[in-house]
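In: no letters, just coordinates:
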């Protein structure tokens, strides 16, 4: 894997760190939006190596973590019904609902299957026409095109036993919600490269101008992240607030035109509730009326199901960058991957899971060398 190794080169990492240090004249707070970037940062100790004065704030870019509690409970209700095959990506199975999770429902006899693509669920519906197959459609802009394609295929094939429980969310409205939140300390953003590979960068200049924040599209390897930080700090020190693409090998400015056409055919924007945060206007997608027959909430009559969030779990503050995971009293005690209070402890992109996995129970003072795996 020489290509990956090149983006984890410790010598180049040190040169980027030296450049960041030389350009720094004051303190700055940056938010990495994506949970995948958070895991890379914690895994490689990037936040510990940065010069004093740069704080990385972990953002709400984990779609599993922000899936609201009532949607999890809707999934549990649908999955429990006779004759249903409930399909999901694996990282949703441990996300706690009000009283249980999908693993527990599966152990009670429900037919819950982990799939790697919504098209796997679609093929299952074709093979088992006498059963209702439901796919749990969770994700940001990265997974939405494949799910939109599955909806198109289901329509083309005339499948009446396939439906989608949709909880898709969008990154730009989340950035705006962060900037509008009380006490916001974020001065710049590292934008998620995989999201922009689908959507392009057209939605970000207006945000950069409105809130006077640099937005740098960034990848996921150590050198990608350090280069994103370097460009962000350079803008901040110059008093600039532009959108820059530091991930050109994967992100064209116009995004993926074919994926965008499919998304616009199947989905339209809607207000969406984010777990621990609340409702963010136009921050999600729902199926268009032409695809309403594929809406699992409508098909199984669970649209009006409502629940109360746990008062003990502080994942909403973590998702908004107000709290580091280890600063929560429940972290590592009453809240662990085996006994999670919130999704941020069990999602593969959750900040709490990253801190627990890499034993980040406190923020060390010492600056260490980037881990090279």
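Out: Arrived safely, thanks for sending. Because the structure is a prediction, the values reported are computed rather than measured.

In: CA only for contacts and neighbour counts going forward, please
Out: OK.

In: since we're on residue 291, how many residues are nearby?
Out: 17 (other Cα atoms under 10 Å).

In: how about residue 105?
Out: If you count neighbours by other Cα under 10 Å, residue 105 ends up with 17.

In: residue 297 too?
Out: Residue 297, neighbours per other Cα under 10 Å, totals 21.

In: can you check the one 10 residues further on too?
Out: Around residue 307 there are 12 other residues, counting by other Cα under 10 Å.

In: cool, residue 10 as well?
Out: Applying other Cα under 10 Å, we find 17 residues neighbouring residue 10.

In: separation between it and residue 226?
Out: For residue 10, the distance to residue 226 equals 11 Å [Cα to Cα, to the nearest Å].

In: what does residue 285 give?
Out: 32 Å.

In: and residue 292, by the same measure?
Out: 44 Å.

In: which one's more surrounded, the two?
Out: residue 226 (25 against 16).

In: ok, now which ones touch the spatially closest residue to the more buried one that is not a sequence neighbour?
Out: Nearest non-adjacent residue to residue 226, counting by Cα to Cα, 6 or more residues apart in numbering: residue 16, 6.5 Å away. Going by Cα atoms under 8 Å, 6 or more residues apart in numbering, residue 16 touches 226, 227, 230.

In: doesn't residue 16 fall inside a strand?
Out: No. Under DSSP: H, G, I helix; E, B strand; the rest coil, residue 16 falls outside any strand and is assigned helix.

In: ok, now how distant is it from residue 189?
Out: Residue 16 is 18 Å from residue 189, by Cα to Cα.

In: what does residue 146 give?
Out: 27 Å.

In: the more surrounded of those two?
Out: More crowded of residue 146 and residue 189, by other Cα under 10 Å: residue 189, with 26 against 18.

In: and that one, helix, strand or coil?
Out: Following three-state DSSP, the label given to residue 189 is strand.

In: let's bring in a second model and compare:
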């Protein structure tokens, strides 16, 4: 476990926690007047609860869980469109496992598979390419899903399909970008945010400069963080030190992985294959300008929306959230999962009402998994 255990050292963690407590006191933050720090990435949310960092950090820090789960932010209409594609008899629909149990208005992809649709879980879009090669008489659709972290692999797969002239392969593109929803949250007058812990894996692709506007235009600090306990504690400390010192900067705690300007090969593939959509609908945030990606006309032959006349290429369908579901409020930090009236009752991992209870990066799943019965009792 070399290079992992070092970031889980309890002695080092205690030293950082002591420093955090000191800086919180210097700021004058209290339980009644806390510093509000949003961790944007769902992976960070799960790490915070897995390692009990929410309980180890002193009063005066309030963690706000942001819209950093790509499965969670998809509106139900897009899940319905996935199922519509998957239920076509000529289609083999391929997807990451995280999306299988996300409920649409009538059913999930898992339920559609049980009903007879040919839906296959894959680990990579390259797996979907191989399925297309082996099934030339079928249309193979890959559910392109995720932030900038997964976008390059889909782009490279589309480029490979074009080189092979693999006409039975296409992508239902639901790739989205991180900076626009952060701007939408900062523009919301009801949101109280003092600083951000920035996403590590996304930043590995895009670098740190796409976040410059957060400091320059909104006067808020952001620290790009890794995923181990010491990574997160150090990042929180760096945010607090900026607030104490009256600074607003974009800092990179995860420099062992995240280069300042991102990954040039990945960025080139993204730029070649995708362009920004005029707008994209986010669960809980509505339509956000230039927050989603679509496949360029150059690669239109591999765009499932064009091929099957579905999604943004067809008539848009607005679908309301299920009655009593608070996914939108939880995902944007307006509500804690335990405050949702359905948490642990009408919505559980076995019978989810919303995506946040299903996804491995969902805030509700983190509370339920690591809080267990205590979290359900708190909801009551």
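Out: Arrived safely. Please read these numbers as outputs of a predicted model, since none were measured by experiment.

In: can you pull the TM-score for these?
Out: Scored against TM-score structural alignment, normalised by the length of the first structure, the superposed chains reach a TM-score of 0.95; 365 aligned residues with a Cα RMSD of 1.5 Å.

In: where exactly do the helices run in the stretch 101-250 of the second structure?
Out: Assigned by DSSP state H, counting those that start in this stretch, the helices in the stretch 101-250 of the second structure fall at 109-114, 125-134, 151-164, 179-187, 200-206, 212-218, 229-245.

In: what would those look like in a markdown table with distance to residue 56 of the second structure?
Out: Listed next are those as a markdown table, based on distance: least, Cα to Cα, whole Å:
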| stretch | distance to residue 56 of the second structure |
| --- | --- |
| helix 109-114 | 38 |
| helix 125-134 | 39 |
| helix 151-164 | 35 |
| helix 179-187 | 27 |
| helix 200-206 | 22 |
| helix 212-218 | 28 |
| helix 229-245 | 10 |
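
In: single out the most deeply packed of the ones you listed.
Out: helix 200-206 (a mean of 24; mean count of other Cα atoms under 10 Å).

In: what's that one aligned against in the first structure?
Out: In the comparison with the first structure, helix 200-206 of the second structure aligns to the range 193-199 (TM-score structural alignment).

In: what does stretch 336-353 of the first structure correspond to over in the second structure?
Out: Under TM-score structural alignment, the match for stretch 336-353 of the first structure is residues 348-365.

In: how near is the alignment partner in the second structure of residue 289 of the first structure to residue 304 of the second structure?
Out: For residue 289 of the first structure, the aligned position in the second structure is occupied by residue 297, per TM-score structural alignment. Distance, residue 297 of the second structure to residue 304 of the second structure, by Cα to Cα: 12 Å.

In: look at the two and report which has more neighbours.
Out: Taking other Cα under 10 Å, residue 297 of the second structure and residue 304 do not tie; residue 304 has more neighbours (24 against 13).

In: so the more buried one touches residue 171, yeah?
Out: Yes. Taking contacts as Cα atoms under 8 Å, residue 304 of the second structure lies within contact range of residue 171: 5.3 Å.

In: compared with the second structure, how much does the match of helix 200-206 of the second structure deviate?
Out: In the superposition with the second structure, the aligned residues lie an average of 0.7 Å away from stretch 193-199 of the first structure, counting by mean Cα distance after the TM-score superposition for the first structure.

In: need the contact partners of that stretch.
Out: 140-142, 171, 217-220, 247, 250-256, 259-260.

In: not counting its neighbours along the chain, what's nearest the residue of the second structure most remote from its centre?
Out: Relative to the centre of the second structure, the most outlying C-alpha is that of residue 137, 34.5 Å out, by Cα atoms, centre = their mean. Distances taken as Cα to Cα, 6+ apart place residue 168 nearest to residue 137 of the second structure, at 7.7 Å, with adjacent residues excluded.

In: residue in the first structure matching the one you found?
Out: For residue 168 of the second structure, the residue aligned by TM-score structural alignment is residue 161.

In: again, but for residue 234 of the second structure
Out: Using TM-score structural alignment, residue 234 of the second structure sits opposite residue 227 in the first structure.

In: same question, residue 185 of the second structure
Out: By TM-score structural alignment, residue 185 of the second structure lines up with residue 178.

In: my guess is that match contacts residue 187. True?
Out: No. Using Cα under 8 Å, residue 178 of the first structure is not in contact with residue 187; the gap is 10.8 Å.

In: which stretches in the first structure count as strands?
Out: For the first structure, the strands defined by DSSP state E occupy 28-34, 54-61, 84-88, 111-114, 132-139, 162-169, 188-192, 215-218, 243-245, 267-274, 278-287.
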